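**Student:** okay, structure incoming, though there's no sequence with it:
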């Protein structure tokens, strides 16, 4: 017998409202290998709306690693008061650029970050293009959220670096307009002789440095997310918390693998640990963290942590902060 799936995993959240989604908003960016396409999801009503830049992962699916992905997350955040902006980065498999010989292929890690800079530089044009959005954005409350390679994109917006001594373009790509971030299952630090095959194949993975990531962030890791192609350390996905300066918070989701039960899309085949209730709990925890980070008087995060730690949430996890 089937049972109903909860929306927020018993984490306290505000009431959901209808959502309006508009895509694609298309920009021809000078020097970019393809036009930048963006999806915008927003509450149908309300003003002074905070903004989330949501960065997709790399992955091997044809369409999920694009503006079409992360639907369980994007729709939830828009329904609960955020304007969510999702770009399609150049590593989207459907663009066919991963094996193109482009100097940034296959990861396009640098252009992923500059995509976000471009979006923030062109919020006026985005407002003017999306019907009903003009005048409703709060430009002082902007967050970045990303999963996997999108987590790395987010970490760089918050101040992490790729300190490759042979890369003349290595440098600070942070953006002070972003006040807080959420980093899910991001690549960590290369510090073992047993680092996996991906470290040898993708040079930038060997030089990730979180020492300069000073912007506040929530780092999310699954305690079953072990991929020896990257590292033999289970703690690898927590490095953005361990190695970055305070203030940082770590949320470890129990039983979660790399997709946290299905955050990248509804019923996607890449989900190896399908658990809709874990998705519900996690997205609500992230919502609560962002609410309290962007609105210091909002008690959403303490209430969410209490629900998680008391066992009231439908999935379990632990929280620590520094």
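**Tutor:** That came through fine. Computed from a predicted model, the values in this text were never measured in an experiment. Numbering: from 1, shown residues only.

**Student:** CA only for contacts and neighbour counts going forward, please
**Tutor:** OK.

**Student:** what is the neighbour count of residue 207?
**Tutor:** Residues contacting residue 207 under the criterion other C-alpha atoms under 10 Å number 17.

**Student:** residue 5 too?
**Tutor:** Neighbour tally, residue 5, other C-alpha under 10 Å: 12.

**Student:** swap in residue 102?
**Tutor:** When neighbours are counted by other C-alpha under 10 Å, residue 102 registers 11.

**Student:** other residues contacting the biggest strand by length in the chain?
**Tutor:** In terms of residue count, the longest strand belonging to the chain (DSSP state E) is strand 137-147. Strand 137-147 has contacts (C-alpha atoms under 8 Å, 6 or more residues apart in numbering) with 47-57, 83, 151-154, 157, 177-186, 290, 294.

**Student:** residue 51: which element?
**Tutor:** Here residue 51 sits within strand 49-55, counting by DSSP states H and E.

**Student:** now do the very next helix or strand once past that strand against strand 137-147, angle only.
**Tutor:** Per DSSP H and E, the first helix or strand lying C-terminal to strand 49-55 is helix 71-79. Inter-element angle recorded for helix 71-79 and strand 137-147: 160 degrees (by axes from the mean of the first three to the mean of the last three C-alpha atoms, to 10 degrees).

**Student:** next up, a structure to set beside the first:
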């Protein structure tokens, strides 16, 4: 496999600065971000896969996070997460899925019913092409640890990422579908991941058949993040619907419930965007800090940072959320 287009933008991004407080941590490194790196499309996708790669400008043995965006977004979104993780020592890879508004594919496109599967294939394509992506970004070759890979995602992206961790989709008879997990992926961060399909609204049940997840087989470790005011129009259950991935999955999971957070969880897609109705830099900083510590613990056995982050949350006199683990 080879990348088929040149990188059109290489950007050096100063590390994001945040207040030095118990709820935030300074990011130490300048980030290099390159886009688009283009991977050839497999049969049936129709559009070549555009990818953004962000990484710290220095350092080696860098673990990888493959991030799946929410509906309509693209490789250009989720800077509060991508830039932060990269500044903290991760290589962050963001593919643009076919539902992205940047591609303008109409709903009546014949690929639409399969986009949920094509999204999963996009993540696998990134994993298969990791060496190509590494070689295509100036200064990154030889610095990536291919043995430490996590997936992350928000909303539909979390559903996409969860399948690589072992989640499945129930068929019309309630039988778990194909196992799409990938042994190369050993941990995940799942943000606003939708719950079980037994409480879907009529619209969701008719139009979104993939929203029938089966979490019993999601055995890989994951940090699941839910907002206690995330009242989805896709379910009749209310915000607790988003805690199903924790409740119904095997051990090895942690659940961060954010107080007052809606579907954007305070603004993880970006600052001052239309989808963010609950903008809160403090909530985003908490997600940044806990997700970074969690991934370091899961991928690098750096457990002290995770323990310190959990203790800080538990001892906060005015906490932004609560954490459970099993």
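**Tutor:** Happy to help now that I have it. No experiment lies behind these values; they were computed from the predicted model shown.

**Student:** quick one on the thing from earlier: give the aligned range of the longest strand of structure 1 in structure 2.
**Tutor:** Mapped onto structure 2 using TM-score structural alignment, strand 137-147 of structure 1 covers residues 144-154.

**Student:** give the buried residues for the matching stretch.
**Tutor:** For stretch 144-154 of structure 2, burial by neighbour count (16 or more other C-alpha atoms under 10 Å) applies to 144, 148-154.

**Student:** got it, and stretch 38-55 of structure 2?
**Tutor:** If you call a residue buried by 16+ other C-alpha under 10 Å, then stretch 38-55 of structure 2 has these buried ones: 38-40, 45, 48-55.

**Student:** next, give me the two most distant ones among the residues you listed.
**Tutor:** Farthest pair in these (C-alpha to C-alpha) is 45 and 55. Separation: 27.5 Å.

**Student:** now do the longest strand of structure 1 and strand 49-55, the angle between them.
**Tutor:** If you take the same axes, to 10 degrees, strand 137-147 of structure 1 sits at 30 degrees to strand 49-55.

**Student:** mind listing the helices for structure 2?
**Tutor:** 79-87, 115-128, 130-136, 156-164, 202-207, 244-247, 281-300, 303-315 (DSSP state H).

**Student:** which part of structure 2 lines up with stretch 269-282 of structure 1?
**Tutor:** With TM-score structural alignment as the criterion, stretch 269-282 of structure 1 aligns to 274-287.

**Student:** what sits up against the matching stretch?
**Tutor:** For stretch 274-287 of structure 2, contacts defined as C-alpha under 8 Å, 6+ apart pick out 23-25, 80, 258, 260-272, 320.

**Student:** related to what we said a few turns ago, once aligned to structure 2, how far is the longest strand of structure 1 on average?
**Tutor:** For strand 137-147 of structure 1, the mean distance to aligned residues of structure 2 following superposition is 0.7 Å (mean C-alpha distance after the TM-score superposition for structure 1).

**Student:** near the equivalent of residue 75 of structure 2 over in structure 1, how many other residues are there?
**Tutor:** In structure 1, residue 75 of structure 2 lines up with residue 67, judged by TM-score structural alignment. Around residue 67 of structure 1 there are 24 other residues, counting by other C-alpha under 10 Å.

**Student:** same question for the one 4 residues further on.
**Tutor:** For residue 71 of structure 1, the number of neighbouring residues by other C-alpha under 10 Å comes to 16.

**Student:** which residues touch it?
**Tutor:** 263-266.

**Student:** again, only using 10 Å
**Tutor:** Neighbouring residues of residue 71 of structure 1 by C-alpha atoms under 10 Å, 6 or more residues apart in numbering: 64, 77, 262-266.

**Student:** residue 42 of structure 2 now?
**Tutor:** Applying C-alpha under 10 Å, 6+ apart to residue 42 of structure 2 gives the contacts 48-49, 118, 121-122, 125.

**Student:** try it again at 6 Å.
**Tutor:** Not one residue lies near residue 42 of structure 2 by C-alpha atoms under 6 Å, 6 or more residues apart in numbering.

**Student:** residues in structure 2 matched by stretch 221-239 of structure 1, start to end?
**Tutor:** Counting by TM-score structural alignment, stretch 221-239 of structure 1 pairs with residues 226-244 of structure 2.

**Student:** and the matching stretch, how far from the chain's centre?
**Tutor:** The chain centre lies 18 Å from the centre of stretch 226-244 of structure 2; the measure is C-alpha atoms, centre = their mean, to the nearest Å.

**Student:** list the contacts for the aligned residue in structure 2 for residue 88 of structure 1?
**Tutor:** Matched by TM-score structural alignment, residue 88 of structure 1 corresponds to residue 96 in structure 2. Residues near residue 96 of structure 2 by C-alpha under 6 Å, 6+ apart: 50, 74-75.

**Student:** in TSV: the residues you listed, plus distance to residue 239 of structure 2.
**Tutor:** Formatted as TSV, those follow (distance: C-alpha to C-alpha, whole Å):
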residue	distance to residue 239 of structure 2
50	33
74	26
75	28
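
**Student:** identify, from those residues, the entry nearest to residue 210 of structure 2.
**Tutor:** residue 74 (20.7 Å).

**Student:** leaving out the residues flanking it, which one is nearest to that closest one?
**Tutor:** Spatial nearest neighbour of residue 74 of structure 2, chain neighbours left out: residue 96 (4.6 Å); criterion: C-alpha to C-alpha, 6 or more residues apart in numbering.
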